[in-house]
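Undergrad: Predicted coordinates and the sequence they were generated for:
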Amino acid sequence: MTSEATPDTHSRRTLLRRALIAAGGITAATVPAVFTAGAAEAAAVVDMELVLVAAMVDPPKSGTGTTLTAGPHVKVVEQALDAKNFLAAGSVDGHYGTTTVTAYANYQKSLGYTGLDANGIPGPTSLTKLGTDTGLYTVTRPINVGSSTDTYGGKRVNTRTKNMLAAADGKLSWSITLTQGSYTTGNPSSAGTHDGGGVVDIAVSSMTTTQRWQTVKALRDVGFAAWLRTPEQGFTYHIHANAVGDTDMAGVAQAQVHDYFYGKNGLASHAADNTPDAYKGAFTWWEKYKRG
């Protein structure tokens, strides 16, 4: 049984801190840190975009380092999971590792979610509810993937992926054609990467070599982790692309985002990215791209 029906520890700390100050002669600066923590957390604003990036980049890491500027945002979410008894206090460190993934998945299951909705990656509804129920934070920059039954060129994708593909398509004078969409299972050559959302394969047989790399660059510009797969890697030529920050993404595909962040190929070899420097681009995601 979780602590859903009982006041959480951080809320009690906040109330006690306020009572101490109200009693007179005590300032916020003199109240012990054990009490001030709750008040600071209650005023926190969690950037969902950064939390999702960390949730994909952090788990395969060696150690407990944080990603970009996500650490403080992840830490507040972890404090909320601690308050709900899903995460031990010793794991509240700003690193969205496997322990935090498991804790968040268990929290999602406690809300009745199953399958991809309980994959340990925060969705906008569960993340907002966790902050509201604990009183520790509000959410800014929410990510919503939209319908999971949308299509692009006849292949199933979610709405966010569809919009990203359309934006990348608009950068090119040729068309992006999918050979495999998202939410498809049973394809052994995909190793489960397409089981969830945000992942697509793109045909390149009609493109020149330069056009293939330009397509990779266009996809990366709008927020995909994208690579040209080659016969040397054991594939027929195609582009594999993962929408960074997709909340429906399967775990094995999330690990490919980690590889992409660190300049690797997203394959079992974890070799260096084979993309020429001129076509690599900067790490980004859809919502950040739209803000310019």
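TA: Yep, it's here.
Undergrad: switch to C-alpha atoms for all contacts and neighbour counts from now on
TA: Will do.
Undergrad: State the helix or strand in which the residue nearest to the spatial centre of the chain lies.
TA: Centroid check for the chain by CA atoms, centre = their mean gives L52 as the closest residue, at 2.5 Å. Assessed by DSSP states H and E, L52 sits inside helix 48-57.
Undergrad: Which residues outside that helix are in contact with it?
TA: Outside helix 48-57, the residues that touch it by CA atoms under 8 Å, 6 or more residues apart in numbering are 66-70, 73-74, 95-97, 101, 121-122, 124, 139-143, 244-247, 254-255, 257-259, 261, 287.
Undergrad: repeat that with 6 Å
TA: T67, A70, V74, Y96, R141, P142, G245, Q254, H258 (CA atoms under 6 Å, 6 or more residues apart in numbering).
Undergrad: Find the nearest non-adjacent residue to the third one, please.
TA: On the basis of CA to CA, 6 or more residues apart in numbering, the spatially nearest residue to V74 that is not a chain neighbour turns out to be G94, at 4.9 Å.
Undergrad: what's the answer for the second one, then?
TA: Closest residue to A70 apart from its sequence neighbours, by CA to CA, 6+ apart: L50 at 5.0 Å.
Undergrad: same thing with the last one?
TA: Distance criterion CA to CA, 6+ apart; nearest residue to H258, sequence neighbours excluded, is V57 at 4.2 Å.
Undergrad: rewinding a little: and the residue nearest to A70, how many neighbours?
TA: Using other CA atoms under 10 Å, L50 has 21 other residues around it.
Undergrad: Any figure for the gap between it and A88?
TA: Separation of L50 from A88 (CA to CA, to the nearest Å): 22 Å.
Undergrad: likewise P60?
TA: Separation of P60 from A88 (CA to CA): 20 Å.
Undergrad: Next: L52.
TA: The gap separating L52 from A88 is 21 Å, by CA to CA.
Undergrad: Surely I143 is in a strand?
TA: No - counting by DSSP: H, G, I helix; E, B strand; the rest coil, I143 is located in no strand; its state is coil.
Undergrad: what's the neighbour count on it?
TA: Residues near I143, counting by other CA under 10 Å: 19.
Undergrad: ok, so what distance separates the residue nearest to A70 from I239?
TA: Distance, L50 to I239, by CA to CA: 26 Å.
Undergrad: any idea how far L136 is from H10?
TA: Distance from L136 to H10, by CA to CA: 8 Å.
Undergrad: another structure for you, compare them:
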Amino acid sequence: MKLPSCAAALVAAALLASFTGASGMSAARADAGALPNVNMEATVKAAQIDPRRPDDTLTPGAKASVLLVEQALRDRSLLDAKWVDGYFGTTTVAAFAKFQQSLGFTGLDANGLPGKTSLTKLGAGRFGVTDLIGPGARVSADGFVIDTRTRDMLAEAKRLLGRGLVLLQGSYNPGGDPTSAGTHDGGGVVDISVEGMNPATRTAVVRVLRRVGFAAWTRSPDQGDWPWHIHAAAISDTDLSSQAQHQIGDYYLGLNGLSGRGPDDGPKVTIRTWEEYRRG
């Protein structure tokens, strides 16, 4: 049936409006999806390693994400433009901590490591956040407090070893052990008993802990005022104390995690985070 000319014009106008609206909505969706993304895993890794480097070498795979974070901090007048370089050094860590404090965060929530909430808020309207990580809730293990990410890492290490591991010290223990120099003040850090272990077994345990994402070492009385034990810090736990962050950065740089910054004395393994381990 042929429509009268006026009716045909109305139908055409309606169709055009419908098409334009749909196109506009599609364009809006495309614009919304066009925001760049910050890879949280890579950014957190850089925030641990870069401050400990003797030079300005960039953490592989992190530059683009770190630049986006630094640009956002610069635009909030928290970071001078000269530090927008893709290098998450001490100045960027301090700037990120100031941003976290501006959100009302304190303590471990303002430790300068990008957390899920703070990173997402910083990126609002500027960038999305992918590869999210977090420590999870605090739980009890062997009478100590750890977070669920650390608990899961220890469980996998036990499975691979085919034996149990007994904790001597947990996490979130500020001032609890002065010999620890603050490494246990935050999350992700534990000390493990070596009772009944011979040197080969101690090395095997450290190797497996490293394999699942810990920076781990056997500690002896010759190194400090402590008994024999295994010290393990979960790489990229966003609740890490600043001292533990430094230990992990040193681990990546081939050092032993002690204040003297000597060479790593543990078994050589490919360094991976827990998330990288789980991906195979």
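TA: Here it is on my side, so go on. In this text the structure is predicted, and so the values were computed from the model without any measurement.
Undergrad: tm score of chain vs chain?
TA: Put the two chains on top of each other and the TM-score (TM-score structural alignment, normalised by the length of structure 2) is 0.85; 246 aligned residues with a CA RMSD of 1.3 Å.
Undergrad: still on that earlier bit, which residue lines up with the residue nearest to H258 of structure 1 in structure 2?
TA: Matched to structure 2 by TM-score structural alignment, V57 of structure 1 sits across from I49.
Undergrad: Same check on H270 of structure 1?
TA: Match for H270 of structure 1 (TM-score structural alignment): R261.
Undergrad: residue contacts, that match?
TA: The neighbours of R261 of structure 2, taking CA under 6 Å, 6+ apart as the test, are L255.
Undergrad: Could you grab the helix/strand/coil label for it?
TA: coil.
Undergrad: which residues in structure 1 does stretch 235-243 of structure 2 align to?
TA: Going by TM-score structural alignment: stretch 235-243 of structure 2 matches residues 244-252.
Undergrad: for stretch 9-28 of structure 2, same thing?
TA: Mapped onto structure 1 using TM-score structural alignment, stretch 9-28 of structure 2 covers no residues at all.
Undergrad: Distance from that stretch to the middle of the chain?
TA: Taking the mean of its C-alpha atoms, stretch 9-28 of structure 2 sits 46 Å from the chain's own mean (CA atoms, centre = their mean, to the nearest Å).
Undergrad: and for stretch 105-112 of structure 2, what are the contacting residues?
TA: So stretch 105-112 of structure 2 is contacted by V93, F96, A97, Q100, Q101, D239 (CA under 6 Å, 6+ apart).
Undergrad: which of those residues lies closest to G188 of structure 2?
TA: D239 (7.0 Å; CA to CA).
Undergrad: burial of the closest one, as a residue count?
TA: Around D239 of structure 2 there are 29 residues (other CA under 10 Å).
Undergrad: Relative to V93 of structure 2, how far out is the counterpart of T128 of structure 1 in structure 2?
TA: Superposed on structure 2 with TM-score structural alignment, T128 of structure 1 falls opposite T120. Distance, T120 of structure 2 to V93 of structure 2, by CA to CA: 16 Å.
Undergrad: More neighbours: these two, which one.
TA: Counted by other CA under 10 Å, T120 of structure 2 and V93 do not tie: V93 has more neighbours, with 22 against 19.
Undergrad: Tell me the secondary structure at the residue mapped onto that one from structure 1.
TA: Matched to structure 1 by TM-score structural alignment, V93 of structure 2 sits across from V101. Under three-state DSSP, V101 of structure 1 falls in the helix class.
Undergrad: Give me the neighbour count for the closest residue to V101 of structure 1 other than its chain neighbours.
TA: Spatial nearest neighbour of V101 of structure 1, chain neighbours left out: G120 (4.5 Å); criterion: CA to CA, 6+ apart. G120 of structure 1: 22 surrounding residues under other CA under 10 Å.
Undergrad: Tell me how far stretch 25-41 of structure 2 lies from the chain's centre.
TA: 23 Å.
Undergrad: Enumerate the positions of that stretch that are buried.
TA: Within stretch 25-41 of structure 2, the residues that qualify as buried are N37, V38, N39, M40, E41, counting by 16 or more other CA atoms under 10 Å.
Undergrad: Same list, the residues you listed, but as TSV with distance to G186 of structure 2 please.
TA: TSV is the format used below for those (distance: CA to CA, whole Å):
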residue	distance to G186 of structure 2
N37	28
V38	25
N39	23
M40	20
E41	19
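Undergrad: Tell me which residues are up against stretch 137-146 of structure 2.
TA: Here stretch 137-146 of structure 2 makes contact (CA under 6 Å, 6+ apart) with D147, T148, G170, S171.
Undergrad: helix or strand right after the helix holding L52 of structure 1?
TA: Using DSSP H and E, the helix or strand that follows helix 48-57 of structure 1 in sequence is helix 71-83.
Undergrad: Packing partners of that next one?
TA: Of the remaining helices and strands, none touches helix 71-83 of structure 1 by 3 or more CA pairs under 6 Å, 6 or more residues apart in numbering; DSSP states H and E.
Undergrad: average gap between the helix or strand containing the match of T128 of structure 1 and structure 1?
TA: Using DSSP H and E, T120 of structure 2 sits within helix 116-122. Taken over the aligned residues, the distance from helix 116-122 of structure 2 to structure 1 averages 0.8 Å (mean CA distance after the TM-score superposition for structure 1).
Undergrad: can you pull out the strands in the stretch 101-250 of structure 1?
TA: Under the criterion DSSP state E, counting those that start in this stretch, the stretch 101-250 of structure 1 contains strands at 137-140, 150-152, 155-157, 178-180, 199-203, 224-229, 238-243.
Undergrad: so D259 of structure 1 is in which element?
TA: Going by DSSP H and E, D259 of structure 1 is part of helix 251-261.
Undergrad: Report the mean deviation for that helix after fitting onto structure 2.
TA: Following superposition, helix 251-261 of structure 1 is found to deviate from structure 2 by 0.7 Å on average (mean CA distance after the TM-score superposition for structure 1).
Undergrad: Past that helix, which element shows up next along the chain?
TA: Using DSSP H and E, the next helix or strand after helix 251-261 of structure 1 towards the C-terminus is helix 286-291.
Undergrad: Show residues contacting that following helix.
TA: Contacts for helix 286-291 of structure 1 (CA under 6 Å, 6+ apart): V222, G223.
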